[in-house]
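*Asks:* Fold the following for me, if possible:
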Amino acid sequence: MKALISYILQFKPLNQPEIDLITSKALAVTLKKNDYFSEAGKIPNQVGFVVDGVIRGCYYHNKGEEITRCFISENSLVCDYVNFEANTPSSEYLQAITDAQLLVFSKPHWAELSQLIAGWDPVKNKMVQRCMHQKSRKGPVISQDATTRYLEFMNTHPALLNRVPLSHIASYLGVTQQSLSRIRKNIR
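*Replies:* Below you'll find the predicted structure:
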């Protein structure tokens, strides 16, 4: 809970009753590797905070190939927030790629925080904006060559290199796993 409260305190000072309320609404959840936090075709009904582990956002393009869009690790919100708010089915999967510990808010509990904590909506909006920014595909730029994309990934996500399967990194970079293996071999 401390990590979640520290995260929220970046956006708003909280008094003890507010902290107690937030912690009373969060449920500790364990996802095993490959479990889904939310699935395509289903309406997202929860907001999570990653305490430990890595979640990836992925989808299938029209030829059935799986594309990894983002990686979400510790001290970050995880949610398909647009569909969560609109109450519409998601088009992507949020899947644990390591065992993961999360603190999860159900949709009713998330809404209740807005009703019970003065000034919660601007805080929620800032947290969601950060979540959306982390999920946005700010890299890799497909116009870059594959080696440049991998080097950029190494600089941007050094903590993920040994935690994420190469197949997911290759998918994120838009290259085959064989190409990624060659790139890694050439830069050593």
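*Asks:* switch to C-alpha atoms for all contacts and neighbour counts from now on
*Replies:* Noted.
*Asks:* Could you pull out the strands in this structure for me?
*Replies:* Under the criterion DSSP state E, the chain contains strands at 27-31, 36-38, 46-52, 55-60, 66-72, 76-78, 93-96, 100-106.
*Asks:* so what secondary structure elements neighbour the second one?
*Replies:* This means strand 36-38. For strand 36-38, the contact count by 3 or more C-alpha pairs under 8 Å, 6 or more residues apart in numbering; DSSP states H and E identifies strand 93-96 as packing neighbours.
*Asks:* Now do the strand it packs on: which elements does it pack against?
*Replies:* Strand 93-96 sits against strand 36-38, strand 55-60, with contacts defined as 3+ C-alpha pairs under 8 Å, 6+ apart.
*Asks:* one more, for comparison:
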Amino acid sequence: MERFIEYILQFGNLNQQQIDLVSSKATVLALGKDDYYWEAGKMVRRIGFLTAGVLRVYYYTNKGEENTRYFIDENHLILDGPAFEGNYVPSEYLQAMTDCELVIFSKKNWNEISETIVDWDSIVHKITAKHHREKLERRSNLVSQDATTRYLDFIEKFPTLINRIPLSYIASYLGITQSSLSRIRKNIR
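*Replies:* Below you'll find the model as predicted:
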């Protein structure tokens, strides 16, 4: 919980009473490796903050191929879709790549915090804008780069992930086969 509060305070000020309110509305969720935070087609009813571990967002193509869209590492807020006021049924899976710990809020508790703390929505907006910028920066070059450059860029942008997740998922994220990734890794050593 401390990690979540410290993170929130980077984007706005809360007094001790507000911090206590936020803390009282949260619970801690532990996910084991390969557990799901959410699954495609099932309504999402919670907001989370990843304090430890790595999550992977992936989907299946119409040919049944699994594609990794992106990774979420520590200190990321996981909202329930584009408009977290409504009901959200994702078309993607959010799966733990490692053992994970999250601070989670039910939608009801999240809304109570929002209604009670005047600047809460502003803080959340700043956080989501930051995460959105990071996601765009991480993904924007993948389309125009060759495979080796994409891998080197991945290492630069995700330095803590390279040894924490299977190469097959990294290859999927980069849009290449695992054998191609193995060749690239061999050639750059």
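*Asks:* can you list the helices and strands packed on strand 93-96 of structure 1 in a markdown table and add mean neighbour count and distance to Leu103 of structure 1?
*Replies:* A markdown table is the format used below for those (neighbours: other C-alpha atoms under 10 Å; distance: least, C-alpha to C-alpha, whole Å):
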| stretch | mean neighbour count | distance to Leu103 of structure 1 |
| --- | --- | --- |
| strand 36-38 | 21 | 12 |
| strand 55-60 | 22 | 13 |
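*Asks:* hmm, back to that, looking at the strands of structure 1, which is nearest to Leu160 of structure 1?
*Replies:* Closest to Leu160 of structure 1 of the strands of structure 1 is strand 66-72 (C-alpha to C-alpha; 8.5 Å).
*Asks:* If you count residues, where's the longest helix of structure 2?
*Replies:* Ranked by residue count under DSSP state H, the longest helix found in structure 2 is helix 120-140.
*Asks:* is it true that Gln178 of structure 2 touches Ser168?
*Replies:* Yes - assessed by C-alpha atoms under 8 Å, Gln178 of structure 2 is found in contact with Ser168 at 5.5 Å.
*Asks:* Met97 of structure 2 and Pro159 of structure 2: what is the separation?
*Replies:* Distance of Met97 of structure 2 to Pro159 of structure 2, computed by C-alpha to C-alpha, to the nearest Å: 16 Å.
*Asks:* er, Ser23 of structure 2 I mean
*Replies:* Separation of Ser23 of structure 2 from Pro159 of structure 2 (C-alpha to C-alpha) stands at 31 Å.
*Asks:* Likewise for Ser122 of structure 2?
*Replies:* Relative to Pro159 of structure 2, Ser122 of structure 2 is positioned 30 Å away (C-alpha to C-alpha).
*Asks:* cool, Arg45 of structure 2 as well?
*Replies:* To Pro159 of structure 2, Arg45 of structure 2 is 32 Å away according to C-alpha to C-alpha.
*Asks:* again with Asp121 of structure 2
*Replies:* 31 Å.
*Asks:* Who has more neighbours out of those two?
*Replies:* Using other C-alpha atoms under 10 Å as the criterion, Asp121 of structure 2 and Pro159 rank with Asp121 on top: 14 against 11.
*Asks:* Pull the distance from stretch 177-184 of structure 1 to the chain's centre.
*Replies:* 25 Å (C-alpha atoms, centre = their mean, to the nearest Å).
*Asks:* Quick one: average offset of it versus structure 2, please.
*Replies:* Comparison of stretch 177-184 of structure 1 with structure 2 after fitting gives an average deviation of 0.6 Å (mean C-alpha distance after the TM-score superposition for structure 1).
*Asks:* list the contacts for Ser171 of structure 1?
*Replies:* Counting by C-alpha atoms under 8 Å, 6 or more residues apart in numbering, Ser171 of structure 1 makes contact with Glu66, Ile67, Thr68, Gln177.
*Asks:* okay, which residue is most central for structure 1?
*Replies:* Nearest to the mean C-alpha position of structure 1, by C-alpha atoms, centre = their mean, lies Ile72 at 3.3 Å.
*Asks:* who touches that one in this structure?
*Replies:* Under the criterion of C-alpha under 8 Å, 6+ apart, the neighbours of Ile72 of structure 1 are Val50, Val54, Ile55, Arg56, Gly57, Val78, Gln134, Lys135.
*Asks:* need those in TSV with distance to Arg188 of structure 1, can you?
*Replies:* Putting those into TSV (distance: C-alpha to C-alpha, whole Å) gives the following:
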residue	distance to Arg188 of structure 1
Val50	32
Val54	25
Ile55	28
Arg56	26
Gly57	29
Val78	34
Gln134	29
Lys135	29
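*Asks:* Ala96 of structure 1 versus the closest residue in space to Tyr150 of structure 1 that isn't next to it in sequence, what's the distance?
*Replies:* Sequence neighbours aside, Leu173 is the residue nearest to Tyr150 of structure 1 in space, at 7.0 Å (criterion: C-alpha to C-alpha, 6 or more residues apart in numbering). Distance check for Leu173 of structure 1 against Ala96 of structure 1: by C-alpha to C-alpha, it reads 19 Å.
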